[in-house]
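1. for reference, the sequence and a predicted model appear below.
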Amino acid sequence: MPGRQNAIHQQDKPYVILISADGFRSDFAKKYQAKNLIALGEQGVVADYMQPSFPSLTFPNHYTIVTGLYPAHHGLVDNSFYDRKRQQTYGMQDKKMVADPYWYGGTPLWVLAEQQQMIAASFYWVASEAPIQQLPPTYHYFYNEKISIDQRIETVKEWLALPRDKRPHFISFYFPEVDHAAHSFGPDSKETAEAVQFVDESIGKLQKVAAASGLPVNFVFVADHGMAKVDQQNTIPYPTIDTALFTINSGSAVLQLYAKDKNSILPFYENLKKNAVDYDVYLKSTMPASLHYSTDDDRYNRIGDIILLARLPKVFNRGGRPTGPGKHGFDPHYPDMRASFQAWGPAFKKGLQIQGFENIHVYPLIAEILGLQYDATKIDGKLETLKKIINTK
């Protein structure tokens, strides 16, 4: 984005590199001996786990991490969902739709930074390709898994070497590999172990780049969700649903039904509830409060009228097709859904282990470190949850 630069008062601020490793469950660093992450964790802060928001899927949770809002409050309620206002289905595979700011509520961290004349950069993050509030990150890349990791790390090195007025202070960075491996081969597979090693080596390289820059760079390492080994043999067949009455949003862990006629909701709900085996059936209005996913939460009117939740280790499976061994999307209170969190760098205390917390709290933490102003009443996250991990200035 030409013409943007850091304001003078932003140029001495610290730096934050927010890294997400998709599907990096809370126990994966220890389980697969991720030596860089373990060593860096000892130099900083490690949480027992970070609890994802419901549903424990990639798009809703990546966007929660950078907005401090539950999915029903920011609008990305699923990886794909039906929007009643536009009468359109959002799908994460649709490049044009993904880049349309209509879908994204809240104020992502890069927008917050750019609003306050602090340059931001993103090497892949959900929504970073969309000009939200007309402010995409100054430097950003369209998602492309063909760009090698060494090229991506070299780009971060170049960003940190830019002149003070052009250098990004907030960088977001994403790794898809662990999620891919764990879906295809399961969370206990050698392929998942190798993917964890790949991420760990890459983080070691990023840390070296940051150290060589001589700048006060802080790292926040997170995952969007965990991963569970599921029952591949005995899956839950899709209930018979009249598509003249309902639009279906399908998934392995969560099915959402959008009624074309409101009068069909209750009779069909009662019928489903009576016959449900291995899954729970809710009306949007009766969703458990702990999931922040009921009628009162649904600010963008994008949650289904009827929601079906599979019970681990069972998954929904349409037409008896083979299903992969690793899945997520379930109620985030299942331990297998837990994500990783650790942070290191000059802003963080050293050698601190903390209890698990919800992922809505990462946003105020990063805003505080970067000295960015935000309206605390407009987010779900609370600074006091993680303030104890920051070194007092």
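-> Yep, that arrived.
2. going forward, measure contacts and count neighbours with C-alpha atoms only.
-> Noted.
3. residue 180: neighbour count?
-> 17 (other C-alpha atoms under 10 Å).
4. helix, strand or coil: sort out it for me.
-> helix (DSSP: H, G, I helix; E, B strand; the rest coil).
5. any idea how far it is from residue 194?
-> 11 Å (C-alpha to C-alpha, to the nearest Å).
6. same check, this time on residue 177
-> If you measure residue 177 against residue 194 using C-alpha to C-alpha, the figure is 9 Å.
7. now the strands: where do they sit in the stretch 151-300 of the chain?
-> Using DSSP state E, counting those that start in this stretch, the strands of the stretch 151-300 of the chain run over 170-175, 217-222, 228-229, 236-237, 246-249, 254-259, 279-283.
8. please convert these to a markdown table, extending it with mean neighbour count.
-> What follows is the strands of the stretch 151-300 of the chain, written out as a markdown table (neighbours: other C-alpha atoms under 10 Å):
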| stretch | mean neighbour count |
| --- | --- |
| strand 170-175 | 23 |
| strand 217-222 | 24 |
| strand 228-229 | 22 |
| strand 236-237 | 18 |
| strand 246-249 | 19 |
| strand 254-259 | 22 |
| strand 279-283 | 19 |
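9. use this one as the comparison:
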Amino acid sequence: MEAITLQTLPPKAVLVGVHLPHHADFAYSMQELRNLAEANDLEVVDTLSQKAARVSPSHYLGTGKIEELRTLVLGHEATLVIFNDELSPSQLRNLEASLEVTVIDRTLLILDIFAQRAQSREAQLQVEVARLQYMLPRLVGLRASLGRQGGGAGLKNRGSGETQLELDRRRIEERISTLQTELEKLVARRQVQRKQRHKNEMPVVCLVGYTNTGKSSLMNALMEACQADSAKHVFVKNMLFATLETSVRQLELPDRKTFLLTDTVGFVSQLPHHLVKAFRSTLEEVAEADLLVHVVDASNPQGALQIEVTKATLKELGAAEIPTIYAYNKCDQTDEAYPRVEEDRIYMSVKERSGLTELLEQVRRHIFQDYVQCEILIPFDQGRLVAYFNEHANVQATSYEPEGTRLTLECRAADFERYKDAFVVL
């Protein structure tokens, strides 16, 4: 076995948070910060918190706590300090000067995780835009060289030269503009695909929820239940933000009803505004869904908080009014009885493949309300309609009569209206 060297050890980090009077979930927020740090392959060596009425506008922490933090950093030989809230440019600059180590905040930590996880070109572009927008106001004072004149000495060069800061800012603005142009092309392509799906009148069901609640695992399990192509399974791993790409799969129920199932990026408390903005085009899939399946980790003690965070994010995306059913996953790790259905809630275990039938039944009930049960007679010269209904409807009985083919079926109301002049209703 290879010996561990100093170079292979993860960076040591100290976590810092200010407990404000209105922040009832502070302990959970700090635990989540630890989870985020560990998801970024960092070793958390200590945590420091301070109760205060407000954060210090200059240093985030009070003077005494800054000294305490310096001692902790030196004692642990930490190379990184992570703050639980987004730091202003001046707080970032002052803290780095006081602590003499790298300082980042929760926002940059999440952005780093997203940067590592992004696989598709679109996700990579979205993350880079978010990172650059975050960096832009924080350039001042990040390094001494930012204040240098572009060239020459004295006054003769003042008109032509630019400070390094101005050059960096201009480069970043140009880079953001270039990335956004490329992103717009990808977004336009996806909008064409979405319009095509709407044209096909296929309902869209979207999986939403907190990160790591099991949305991608549920998607794969539903694909198995509907006997969809296993080669189209989505990536699953027990880690925060395993899914950054929006995946869309077509599922067919046993009665030939088809719908599109969409998997989306998971949410998290204090999800950076830059990220929501950058991923807005991806998350438009959510706002245009016919039904949301809100996946909840039933085994998480903070499940109720995670539901509220998800609801708040959905509201920001303009998706708060879309009909929603709640899939309480991981019930195998709780005392909950499952599978069972209570109004708009399904208690289930994706791991044990328990509750999938109940969930699919709830999905069917919500999105296939515009179906009609009928008995029709199709003349022989309209044989193409027999083939159409066999492919697109749930044909329960077929018989042949002198005047044509008799079908007992359940079909979309839109199909019934479209073709009703070509058959006889019995």
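-> Okay, I see it. The shown structure was predicted, so the numbers you read here are calculated from the model rather than taken from an experiment.
10. TM-score for this pair?
-> Laid over one another, the chains give 0.24 as their TM-score (TM-score structural alignment, normalised by the length of structure 1), with 157 aligned residues with a C-alpha RMSD of 7.0 Å.
11. just to revisit the earlier point, more neighbours: residue 177 and residue 194 of structure 1, which one.
-> Set residue 177 of structure 1 next to residue 194 and count neighbours by other C-alpha under 10 Å: residue 177 wins out with 20 against 15.
12. surely the more buried one meets residue 193?
-> No: between residue 177 of structure 1 and residue 193 there is no contact under C-alpha atoms under 8 Å: 10.6 Å.
13. which helices and strands does the helix or strand encompassing residue 391 of structure 2 pack with?
-> Assessed by DSSP states H and E, residue 391 of structure 2 sits inside helix 383-392. Here helix 383-392 of structure 2 touches strand 404-412, going by 3 or more C-alpha pairs under 8 Å, 6 or more residues apart in numbering; DSSP states H and E.
14. tilt between the strand it packs on and helix 383-392?
-> 40 degrees (axes from the mean of the first three to the mean of the last three C-alpha atoms, to 10 degrees).
15. tell me which other helices or strands strand 404-412 of structure 2 touches.
-> In terms of contacts (3+ C-alpha pairs under 8 Å, 6+ apart), strand 404-412 of structure 2 is packed against strand 371-379, helix 383-392, strand 394-401.
16. can I get the ones you listed in TSV including mean neighbour count?
-> Formatted as TSV, those follow (neighbours: other C-alpha under 10 Å):
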stretch	mean neighbour count
strand 371-379	17
helix 383-392	14
strand 394-401	14
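17. make CSV out of those and add distance to residue 218 of structure 2.
-> CSV is the format used below for these (distance: least, C-alpha to C-alpha, whole Å):
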stretch, distance to residue 218 of structure 2
strand 371-379, 26
helix 383-392, 26
strand 394-401, 26
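18. right, and these - which one's nearest residue 69 of structure 2?
-> Closest of these to residue 69 of structure 2 is strand 371-379, at 64.6 Å (criterion: C-alpha to C-alpha).
19. who does the closest one touch, helix- and strand-wise?
-> Partner elements for strand 371-379 of structure 2 (3+ C-alpha pairs under 8 Å, 6+ apart): strand 404-412, helix 413-419, strand 424-425.
20. contact partners for residue 131 of structure 2?
-> Counting by C-alpha atoms under 8 Å, 6 or more residues apart in numbering, residue 131 of structure 2 touches 108, 111, 274.
21. how near is the last one to residue 371 of structure 2?
-> Which is residue 274 of structure 2. Residue 274 of structure 2 is 42 Å from residue 371 of structure 2, by C-alpha to C-alpha.
22. so which of the helices and strands packed on strand 404-412 of structure 2 is nearest residue 164 of structure 2?
-> Using C-alpha to C-alpha, these put helix 383-392 closest to residue 164 of structure 2, at 63.9 Å.
23. tell me where the stretch 51-200 of structure 2 has strands.
-> Under DSSP E, counting those that start in this stretch, the stretch 51-200 of structure 2 gives strands at 80-83, 102-105.
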